[in-house]
Structure formats: C-alpha cells, structure tokens
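S.K.: pasting the structure only:
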C-alpha cells in the first residue's frame, strides 16, 4: 500500500490544516487506487470546520500554543470536564432512577393500590425494555440526521419526565403498562449519545474514567433513591399515596434536567458555544490520535454493512446481553429480595443505600484502573466475580425462600451490583474501539438493543410462582456472568489480533508515508477496520 496526493480544489489554496485534509489522499494497492474522501461532506465535521475557517492560520497557531503549554492544556481539559461531565452525570442519574422507580414504588404500596397480580409486576419491568428495544434504531438514526445531539437529548428527557409523573395517576395495570412502555421509548437515546459525546471530546486513555463519572450515577441512585423512597414512605396515609408523591417529584426534576441539557450541553467540539475557536482547535487536535473523529450527519450505508460484518461488534453485543440479564432481575427485584430475606419494606428501602455505595467505589475504581492500565477486559473480571459470589450466597443461604443466615444474605445483596461496572467498561470499549460515525451509531444501537433484550429476559427469570426463593433468577445471575467471562477473553484475543495485523501493514509504509497518511485519516470518517493506524484497546 502506498499514498498518492490527488489533485482537488483544496490544493489550490494554502491551508494551515492541509496535513489533515483527507481529500488530498488516495490509497494505492496493487490493483486499484481508492480516494479516501472526495468532498468535505464525506469527511468528519471537524475537517470542514478547520478547512473553512476564515482565520485558519491564526486559530491553528493559537490552538497549538494551548496544547504546547502544560497549564493551558490542563485548563482546557478542566473546562471540557466542567462543561460535559456534570450534565452527563445528571442525565444518567435521572435515567437510572426513573427506570428503577418501579422497584421502590413496589414496596411503597404500588402493587396493592394498582391491584397487580401474578406476573404483572415482572411484565411491567419488561415493558420498559420493549419500548426501549422498539425505538433504539429509529432514535439513533434521528440523532445522527439532526446532528443536534444536545437538543434532541434534552427534548427526550423532558418528555420522559412528563411520562414518569403520569405514573402517579395510574390506578391499574393497563395505565402503568402504557407509561412504562413510553418511558422506555424516550429513554432509549441516552446511553449511545453519552458514549458518542465522550468519544468526541476525550482521548482513549481518558474515556474509561470519564464514562465512569456518569455511569457511577447508577449506584448513586440506589443511595439517593432509597433515601427518598424511605422518607416518602412516612407520608400520611390519609393523603396522596407516598409512591405517587415519589413519581411526581422525580418527574418534575427530570423535566428541569432536560431543559438544562438542551441549553448547555455542546453537540460537539465544533459547536461548543462556550469555547473559543482556538480552544475548539485544541480540543480537536488533542484527540487526533484516537483516529475516530467527531461527527458526520451523512448516513453511510457501507459503514452500516461494515458494522454487521464485524465479529467484534457481535461479541460486544453478546457481552452486553449476558451482563444485562442479571441487571434486569437485580434492578427490579433488589428491594423485593431484601423483604424475602426477612427485612421489612421500609428496612429494604434504606438497605439499598450501602449497595449503592459499594457500586460507587467499584465504578470509579474500575474506570480509573482501566485507563491507568489501558486494559478494559482485565478490570471487567474484578467487577464480575463478586456478583457471581453474591448469586451463589443467595442460593446457598436462602435455598427455598427460608433465610438461613440473614447477615450473609444482606452481604450478598450489597455485592450483587458490582457487575454493573463491567457494563460501563463495555460502553468504554465501544467508545475506544470503533471509528466511522455511522458505524459508531450503528454499533451503539446494536449494543443497546442487546441491553434491552437482556433486561427483558432478566425480568422473566424472576418468576412469581417461585417466590419467595426466586431460584431461577439467582441461578441466571451465576450462569450468565460465568459465560460473560469467556466472551471477554474472546474479545481481548480479537483486539490483539487486529492490532498485530495493523502493525504489519504499517511496517510496509515508509516513515514519511506513515506520518502523512496517519494525519489525513484522523478526520476522514473511516471505520476502524479501514484505518491501519487505529489501535484497539484491550
């Protein structure tokens, strides 16, 4: 493989960013010559911003000065963190809290007040993921076409806040079923968009920790949600039911959060209003080594097919499926399980808080360690094994719904959520290991489809006919997470193989060819499999 510089209109003018202009690049193989990018519309939006800026030379110089000065570079990263992280954390906190309100409301009197029978509670847990599953691809397609990620996300958040508040008006299964399904519809856009934003702004070695900053909110919701539900459970019984007050309060808070996201969250580095043009350039150039670009609103069919042909994508989907089956059960039945261990409903609400605290520690530590070691797969095992142990303890000390050791079962409950950090690392794996905007969107959608299917299956592993032992649900935790360990090993081996193949291809190029080609492919919106300079994270 070699490089030739095609003649285009871009060559007629001098540009401070000519080294990044992939319209100047053609790849020559033994049989044919392929032009990488023919127009700016085919490339990443970052290239269009850099090429078309009327003061490209000036902002190039200013952006480079920011990156060369250690204090200025750290100041830029802090500004990115303060602009992005709090809003993403707020969104994910409310998404997980809103999704799991059913678990808290169930022990606050919802099941009695709405006359739920048999498997209807499990079905309500499942219906959220049915709505989620049905709209995952359409919502991601819309997000890419509109290219206004923050506005699209903010509107969805406000709508699901209204839907959540409507739960308070429900009096039977039918009303709850409609609300739960719509909640899944409008929450389905969240995780893929948040992962996309992290991939735009941060280098690969920073992404695991940043994703942990918003994913840790899953665990924080257990602390805050448990405390709020515990307090609401003391509301006077003569007035509005405590679980209805709970839904109204959380719904209103969600609507406010959606408005803040729509106003203040940047769509991408190119469109960040609070950043100067020099800071935008510096933010773009500091992530050139990712070789994955930022954004492109043009949907490319060839990248969609490339996603479906990529074995690694399907292995990630299988991993997400296996980790989501126990999630579907634990997230909806954790409070109920505590009541089967011999604790009262109010005690069950307050005892979800220590489990959340343990989850906080695991998520933050896992995000930091995975970036420190540049290794996602090894850290996943640290997160998965305690939950497998917890599942075994729940079966061993509560074999038929008759608690043999209350303290041991409480400890098992506290450990049961550590596996959630492994799902967070799978999201970080997607952010680090996939390039090409359409491919990223498609892969993220497939990942969340697997998440929805896994959670649907998970809600059904806890059968009402097996209450209070729920043996099938507990066994499913052990079986699925055990299988996940083997899939993770397969993913690691696949990434290692691709890195070695790319190293061989790079060795065939001369030093000058390597430098020129690497710069030009950074914002060419090519997939990871088309870019020999792309490095896969383990």
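M.R.: Perfect, thanks for sending it. This is a predicted model, so every value here is computed, not measured.

S.K.: C-alpha only now, for contacts and for neighbours.
M.R.: Will do.

S.K.: surely residue 223 meets residue 349?
M.R.: No - here residue 223 lies out of contact with residue 349, judged by CA atoms under 8 Å, at a distance of 9.4 Å.

S.K.: which one of these two has more residues nearby?
M.R.: More neighbours surround residue 349 than the other of residue 223 and residue 349, with 30 against 22 (other CA atoms under 10 Å).

S.K.: which strand or helix spans the more buried one?
M.R.: For residue 349, the element it lies in under DSSP states H and E is helix 345-350.

S.K.: for that helix, packing partners?
M.R.: Packed against helix 345-350 by the contact rule (3 or more CA pairs under 8 Å, 6 or more residues apart in numbering; DSSP states H and E) you find helix 217-232, helix 311-340.

S.K.: how about those in CSV, adding distance to residue 69?
M.R.: Shown next, in CSV, are those (distance: least, CA to CA, whole Å):
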stretch, distance to residue 69
helix 217-232, 34
helix 311-340, 39
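
S.K.: second structure follows, compare the two:
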C-alpha cells in the first residue's frame, strides 16, 4: 500500500512523477477540493444520465422479453440470443473510430450526434414486426452506442488527474446499475400500457424509453463542456489551474493528433491484457443485464414480481461500485480491489449454480452483482492511468472497451432457454470467466509492481540530471515507457 517515494524530483535523465502526485503551486487543498467539486457538478451528472439512458436502451430487451416479445415476433431457437449478440460486433467496430472523432471533433457535437441517432434507432425497435426487423434495429443501436462508453471515459481523463479519475468513472458507470434498477421499475409500469394504440407492452418499452433519450439528446449540445480551456463555468484562473494540473502530471507526454500514437497503443501488450480483463468483466455484466429478469422469474416468481425483484441487486451493486472506486482513488490502488470483488462474484455465481433454493439463488444474484459491477470502473481507471499521452490513452481506452464488449457477444449465449430453469451451464461459464479475470488481474498487478521497482532502481543509479530538449522530445515519443513514468498497481 506504500506510495512511490519519488515525486516531481529529477532522477536520472528524466523527471520522475509518481502516480497521482501533482504539486498545487499556490492552490491549497481546500481550493483544489472546491475546484474539483465544481468540475464534478458540471460534468458527471449529465454524463451519468446519458450513460444511464444508453445502458437502458441497450439492455431493456431483457425486460421486454417478459412482456411476450418472443411470442409476438415469432422468435424461436436461438433467435432471441442472435438479436442480443448482433449489437456487439458493430458496437465494437465503432469504438476506436469514435474516440478518434472525440479528438478531431468537439465532444459536445460528437456525443450529441451519436445519442440522437441511437435514440431514433431505439424508437424504431418498437415498431418492428419480425426477427429481421429486430436484428436490423439492433445493428444501428450498436453502431451509434459504441462510441459513448470509451468516449466519456476518455473525456474524464481530459479534466482530472489520474488519482481522481477512478471515482469519477465509477460515478459515471454506476448509471449502468441504476439503469438495471430503473429499467425493472419502468418496465413494470409500462406493462400496464399493453394494447394501447394497438401496440404490445414490449413495444411501448422501446418507444417511450427511446423518446426519453431523444429529449435528453436535444439538450446535450448545451450541457456538455468540451475542454477545460473553453469551459464557460470556470473562471480564467480555474481554467489555468485545471490545465496546469494535467500538464504537471503528464510532463512532456504528447497531446498532439498523430496516428503514430494510435499505432503505439495497438502495439502495447499491456493494453491487450486489460482488454481480456475487461472482456471477462463485461461478460457477466451483460449476462446479468440481459437475463436477470428471466433468471429471477425462473425461481418461481411472476413476470411482474421478477421485474421488481431485479431492482435490489442493482442498488447494492451501485453502492459498492461508488464506494470501492472512491477508496481506490484514495489509496492509489486498483488491482487489489478488483481481486477482492472477483472473489465476491465467484461466491455469487457459485450460490446460483450450487443451490436450487430460491432464497439462496436470489442471494447469489446480489453477491454476483456486487462482485461484477465495480470491476469495470476500477479496470478503466487502472488502464487509462497507466497510458501516457492523450491520443494513445484515448485509443487504449477504446481498445479496452472493445475487448469488454466482446464479452457481450459471449454473454448473449451464456443463458439459453433449454438450460432453464436452473441455468447451471450458464452460471458455470461465468464462474470460469471470472476466474480467468482473477488470474489476469493478479498477473498485471504483479508486473506493475516489479516494473516500478526496476525503474526506481535504475533512477537511483543514474542520479540527478536536468532534461535536455532532446530528452523532452524522447519523452513525447515513448509515452508511458519513459523511465520516470510509474504504473498504478
């Protein structure tokens, strides 16, 4: 739990900046805290609202299923699972191009555009008549939703230093857990509209939630602040301080738009490890979001009861997601928290798999939700904080989320109808997936510790030396491979 001792002192040929150390230079702790609170109120709530609606629109098909979606569209076999899975290849394909567009186009323009488009796609999903129509609307939903999650995580890194990003990412991602809770309550209410206007309840779920997203998208352009340098809610002094803090942490790492930094991210093996960890995290999350109402109904409850009983696991997950990321930011650690929650997730899925008793199974859903949801913001903050340079970081975040959403493809087929009502095969698959995440997390945490120790040793041997202009240029080229960079563990 010890923080690196070297902070902002010249070591070897480079300036050593420990994880999260940013000198205030005239700003005391109280003023900095007030500045961060101001950023939080202007950035996080609206971004969380957007993601809540995004996740709700992506997963409300699980609630619609209980209102006779399959029967009305005459879906059979694995066709329902196909409609879930088709979203993710297009979602994945959109992520890196979208984050590059976040760098080329103002975030307020790009995020407004993709939100409006996915909202229209969601409304269209309420008017489909058959399997092919549902497949087509899910494709468009994936294309336009794909840019939001990596885009907002990248956006957060443009406002906060590394030690502050995890908690903010958790606040943002907690909207996914709220979407699960809110979706169950909303679906229960919309079920009363069955037959209104000649449309089934499942169609009204898509139409009304899509309309809500359209309304929010129309306000998004004015509610999203692009960059600290142009933020209208900050004073000139505050704008300078936000930019200074970011620059103090980044040193000479590049913020230029140059495709070589994209290729640098694509060639970084560490990002691929985080991709696999993220995939193993998102797989159970999407399985949960898409099938939890079905799983609870299979315990012997009615459809309406299942909609409402899906709420408590998400509420518990939301609480632990926020608390864990807040504390992880405080101590500057990520891996150890992820390992702990992965063990909790294994407990939850083991209860679901090993018992036929409804109360034990339901307790398993709560433990599983608590275990799986905190892993994503912890993992996103861990990966983004360990990537140097703005464009490389944006690409690396998009790659990580691409890996995560490959887990969505797997999740679409984890729970199939023929395995009900116990779904032992599906629960067993998720036990294996979470176990793989545990060992990958352990490896990555161990490597970061060893690499930091190696760099500390090299720095101590070289002694103090000023940076030359050539060395500054080298820093820009090497990103997080510069000798002064220290990894979060």
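M.R.: Okay, I see it. Note that the coordinates shown come from a computational prediction; the quantities given were computed from them, not determined experimentally.

S.K.: and the TM-score between them?
M.R.: Here the TM-score for the pair of chains, by TM-score structural alignment, normalised by the length of the second structure, is 0.89; 469 aligned residues with a CA RMSD of 2.7 Å.

S.K.: re the thing from before, pull up the overlap in contacts between residue 223 and residue 349 of the first structure.
M.R.: The contact sets of residue 223 of the first structure and residue 349 do not overlap (CA atoms under 8 Å, 6 or more residues apart in numbering).

S.K.: on that earlier part again, which of the helices and strands packed on helix 345-350 of the first structure sits closest to residue 48 of the first structure?
M.R.: Proximity to residue 48 of the first structure (CA to CA) singles out helix 311-340 among these, at 29.1 Å.

S.K.: residues contacting residue 175 of the second structure?
M.R.: Contacts of residue 175 of the second structure by CA under 8 Å, 6+ apart are 48, 49, 51, 52, 55, 318.

S.K.: aligned to it, what sits in the first structure?
M.R.: Superposed on the first structure with TM-score structural alignment, residue 175 of the second structure falls opposite residue 217.

S.K.: which among the contacts of residue 175 of the second structure gets closest to residue 64 of the second structure?
M.R.: Nearest to residue 64 of the second structure among the contacts of residue 175 of the second structure, counting by CA to CA, is residue 55 at 14.4 Å.

S.K.: how about the helix holding residue 349 of the first structure: buried residues?
M.R.: Of the residues in helix 345-350 of the first structure, 345, 346, 348, 349, 350 count as buried by neighbour count, 16 or more other CA atoms under 10 Å.

S.K.: swap in stretch 115-134 of the second structure?
M.R.: Residues of stretch 115-134 of the second structure classed as buried by neighbour count (16+ other CA under 10 Å): 115-128, 131, 134.

S.K.: got it, and stretch 90-109 of the first structure?
M.R.: Across stretch 90-109 of the first structure, burial judged by 16+ other CA under 10 Å covers 90-109.

S.K.: the second structure: matching residues for that one?
M.R.: Counting by TM-score structural alignment, stretch 90-109 of the first structure corresponds to 49-68 in the second structure.

S.K.: now the most centrally placed residue in the first structure: how far from residue 468 of the first structure?
M.R.: By CA atoms, centre = their mean, the mean C-alpha position of the first structure lies nearest to residue 191, the distance being 3.8 Å. Note on residue 191 of the first structure: its distance to residue 468 of the first structure, by CA to CA, to the nearest Å, is 33 Å.
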